[in-house]
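Chemist: only geometry, no sequence info:
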């Protein structure tokens, strides 16, 4: 007669969990190594406008910048000073950040416990191949390091909740990590209400839990100290970042003209919800819903940990849901909330995957894997795949081609501008300067031009909103040493340029659709009128 299997000892279970956590570490390192090799050897994408802009910021290290904190520029500046200014070096911090997010999600899942040793590896796979995390680990925007800071802060908070030892140093680490996250993206502030509600909820669930006062107070102080660079820069420049953020919402006091009356398109809200559920985190959203339905049946400390991670997600979702009633919400704005929900989704997976029959848990996991198999090659090799025979017949071909234009052809244009610049210098005997009609265009020319020159942005002079280029001393179009010189004007037609900049004459180049040459620069329209 077969005897029932004896339950594993606590030591055996802990050893198994440690082995699976070790697999998470090896998996994260493997993803990192493959990502770096890909960036160096076969990355088909040129820098996007935002990436080039942040690279240009990194050449002017400052306390902060007009639209963002200084974190992104500091990271790129460190990487390019170590490895040079190649595209892979600009994007290297994104690859590091992606693997840190994988590690943090795996560790949080292991910390939740619940006797499911494979759960951390499932969480690591989700963190590696969820489309929004996979894509952001490839491009050096603010999102990849911001997601890493969000994940690490959540992991530290979970450790505070689930440890019986002194947590003062953990509170210090939490405060600094939150501050670093704000230096990267102001959305990090939305983690704070989730932390507060989550800790309060945990204390109610576990009456014996005492978090103390000195730890949280020290965390707040250190977070504020870490965020000081932003306040210092804004104080020196009249708080333009506040105006920029208000401008995004169309609110009074913003850097854009506020809407005269409120207008709401229901598609904004429907699209915001659908994109998050179906594109940003497909499959994960289903697993989270299933897991949260079982929270009340889970023993502590897993239940309080799950609630803490869940509460950290809701403020960012809630705010951008409300924002969708005022404007169209970009897909990446609330995406950070999914990071703390990945461990919640993973905790319920192992036993459910082994259960007989086909159930919603298996459907959610298979959806994650299916999307990963489809999305990963498209994200990695999109430009190559778009050149395959017959692809032009696909219904979404035009939309993809339009998207790929944002990460292609900039090097070709910059080399063309360099040739025009040299020709105009020989013709006039003067050194032409370069002006882009948009900050992204200006930054891309600066990056791909062989000499990495200073390139000016004419956006605000042309009536658009300001950018960091309006606050750098060397990119001011009011510089006296520019007067009398010719300029290469990129991004719009002469009839638009004359509304913001004054030249003796402007000539469009017949062989180039939106490149003109201005001769005899006299200043911006505003400064010229004042004279």
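Modeler: Received, thanks. For clarity, every value in this text was computed on a predicted model and none was experimentally measured. Numbers count the residues shown, from 1 in each chain.
Chemist: From now on I want contacts and neighbour counts done on CA atoms only, so please keep to that.
Modeler: Noted.
Chemist: how about residue 504, secondary structure?
Modeler: Under the three-state scheme (DSSP: H, G, I helix; E, B strand; the rest coil), residue 504 adopts strand.
Chemist: That one contacts residue 523, doesn't it?
Modeler: No - with contact defined as Cα atoms under 8 Å, residue 504 does not reach residue 523; the gap is 10.4 Å.
Chemist: Could you check which of these two is surrounded by more residues?
Modeler: Of the pair residue 504 and residue 523, residue 523 is the one with more neighbours under other Cα atoms under 10 Å, namely 20 against 11.
Chemist: Give me the contacts around the strand or helix carrying residue 149.
Modeler: Residue 149 is part of helix 143-162, with elements assigned from DSSP states H and E. With Cα atoms under 8 Å, 6 or more residues apart in numbering as the contact definition, helix 143-162 has outside contacts at 72, 93-94, 97-98, 100-101, 104-105, 107-108, 111, 133, 136-137, 167, 170-171, 173-174, 177-178, 180-181, 184-185, 188, 191, 195, 199, 202, 301, 305, 308-309, 312, 332, 336, 339-340.
Chemist: what about 7 Å?
Modeler: By Cα atoms under 7 Å, 6 or more residues apart in numbering, the residues outside helix 143-162 that reach it are 94, 97-98, 100-101, 104-105, 108, 136-137, 167, 170, 174, 177-178, 181, 184-185, 188, 301, 305, 336, 339-340.
Chemist: this is the other structure I want to compare:
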């Protein structure tokens, strides 16, 4: 098929996606922000290449490890996987759109995905949502291909193997992949265009189970710590219905997907019309994914990005609804492109910009290295080979800052269940040499009777994530520390 006259056809869409991806990679090279806590934590997970991690599955750590092995231990390499994967995902959306709709719809859906607010942000930093979305897009594409074969009475066992592997990798990216899989089932229930043969389904299920088995084993071997963390993160304490939380979550999706696209998706949900069977299936898939998280928001809590898996199917549904609305399509792309261009430039040129209240606009991505380097300097000046902290935020950046060599970083002694990955995998093993303890606040640590800190330094953090907040550095004898309750 040729691109339709006046429509962003496949060639134009591919060229635009490649150009935008190149822009994101180039600007990432000049990015002046520091790694956020989660980014440094994911990098740290990749140092061990284990089958699991404290709070999430391990795939993001593996991907970052691959990038840093190829391109070095830099912020650029840690984040590089993000724009590359989002570019691939946009091409997968295009491929799926070309199977179920016109060039106009497919091209607009792919460009819409590439310029979504969530994708613009997700391309400037690394998160577990990025590989999740790539796997969802690949899974839906393969499901549709398998279903088309099934309509002709044909099986495709090799493709079924690939589908199972992609679904398994999605699960290893983020456990929210199960929401997307539920959506895929919903699509098959609504439309034959998504139903695959039982034999292919069985093959995919077996491969999926084999792919996720090592992670399930790791979680079980570590006392189901990940499941406990997820339950605590959701703040589940019995059903306490709050419709306002659900409405707030839905309102936040205008920022996740963009106002025009999410508005079009809502219109399609309210008035589904007589679209193709494939599009009806995608509407059901996206609605179920979002609906699951809405229920979670109403009964406990849900962050805005927890339902982000709905945007793959949602972009295609919205694009089809906007097919005959050129002005709205242009407005949607203009808004998305403006944000996609502005955000990387902001991270280069806007590190000193402040909000009206005086807060740095990018404060969460600044000032961490200064705190960590102060602790490292104290350790090196006093011959301490170990830096301890109880705080995940501090441990993440300390681990990143000593990547090229320096004091070892461990979690401070603690009585109770692990609170983060360092408690689980890097507890302080003890020793005889003095250690440095980095802590938030201005209270010196409590030492065992008969011991006392050798040196205590209080200071107030400068511009960045903790501007104006107190920190304490302590040089401690090895037998000083008492495990915190």
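Modeler: Happy to help now that I have it. Everything quoted here is computed from the prediction, not taken from an experiment.
Chemist: Any chance you could compute the TM-score here?
Modeler: Here the TM-score for the pair of chains, by TM-score structural alignment, normalised by the length of the second structure, is 0.87; 470 aligned residues with a Cα RMSD of 3.0 Å.
Chemist: my read: residue 320 of the second structure touches residue 104, true?
Modeler: No - using Cα atoms under 7 Å, residue 320 of the second structure is not in contact with residue 104; the gap is 8.8 Å.
Chemist: Just to be sure, residue 277 of the first structure is in a strand?
Modeler: No - going by three-state DSSP, the assignment for residue 277 of the first structure is helix, not a strand.
Chemist: Under the alignment, what does it map to in the second structure?
Modeler: Counting by TM-score structural alignment, residue 277 of the first structure corresponds to residue 254 in the second structure.
Chemist: now the counterpart of residue 133 of the second structure in the first structure: how far from residue 335 of the first structure?
Modeler: When the first structure is aligned by TM-score structural alignment, the residue opposite residue 133 of the second structure is residue 147. The spacing between residue 147 of the first structure and residue 335 of the first structure, counted by Cα to Cα, to the nearest Å, is 9 Å.
Chemist: the more surrounded of the two?
Modeler: Using other Cα under 10 Å as the criterion, residue 147 of the first structure and residue 335 rank with residue 147 on top: 27 against 20.
Chemist: Now do the strands in the second structure.
Modeler: Ranges of strands in the second structure, per DSSP state E, are 386-389, 408-411, 435-440, 455-460, 470-476.
Chemist: Let's have those in a markdown table, adding distance to residue 417 of the second structure and mean neighbour count.
Modeler: As requested, the strands of the second structure are exported to a markdown table (distance: least, Cα to Cα, whole Å; neighbours: other Cα atoms under 10 Å):
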| stretch | distance to residue 417 of the second structure | mean neighbour count |
| --- | --- | --- |
| strand 386-389 | 16 | 24 |
| strand 408-411 | 13 | 22 |
| strand 435-440 | 20 | 25 |
| strand 455-460 | 29 | 15 |
| strand 470-476 | 25 | 22 |
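Chemist: List the buried residues of the longest helix along the first structure.
Modeler: Counting by DSSP state H, the longest helix found in the first structure is helix 10-41. Neighbour counts over helix 10-41 of the first structure (16 or more other Cα atoms under 10 Å) mark 16-17, 20-25, 27-29, 31-32, 35-36, 39 as buried.
Chemist: Sort out which one of those lies nearest residue 508 of the first structure for me.
Modeler: For the buried residues of helix 10-41 of the first structure, the residue nearest residue 508 of the first structure by Cα to Cα is residue 39; the value is 37.7 Å.
Chemist: separation between that closest one and residue 68 of the first structure?
Modeler: According to Cα to Cα, residue 39 of the first structure stands 25 Å off from residue 68 of the first structure.
Chemist: Would you agree residue 483 of the first structure is in contact with residue 521?
Modeler: Yes - counting by Cα under 7 Å, residue 521 is a contact partner of residue 483 of the first structure at 5.1 Å.
Chemist: The two - which one has more neighbours?
Modeler: It is residue 521, of residue 483 of the first structure and residue 521, that has more neighbours when counted by other Cα under 10 Å, with 21 against 14.
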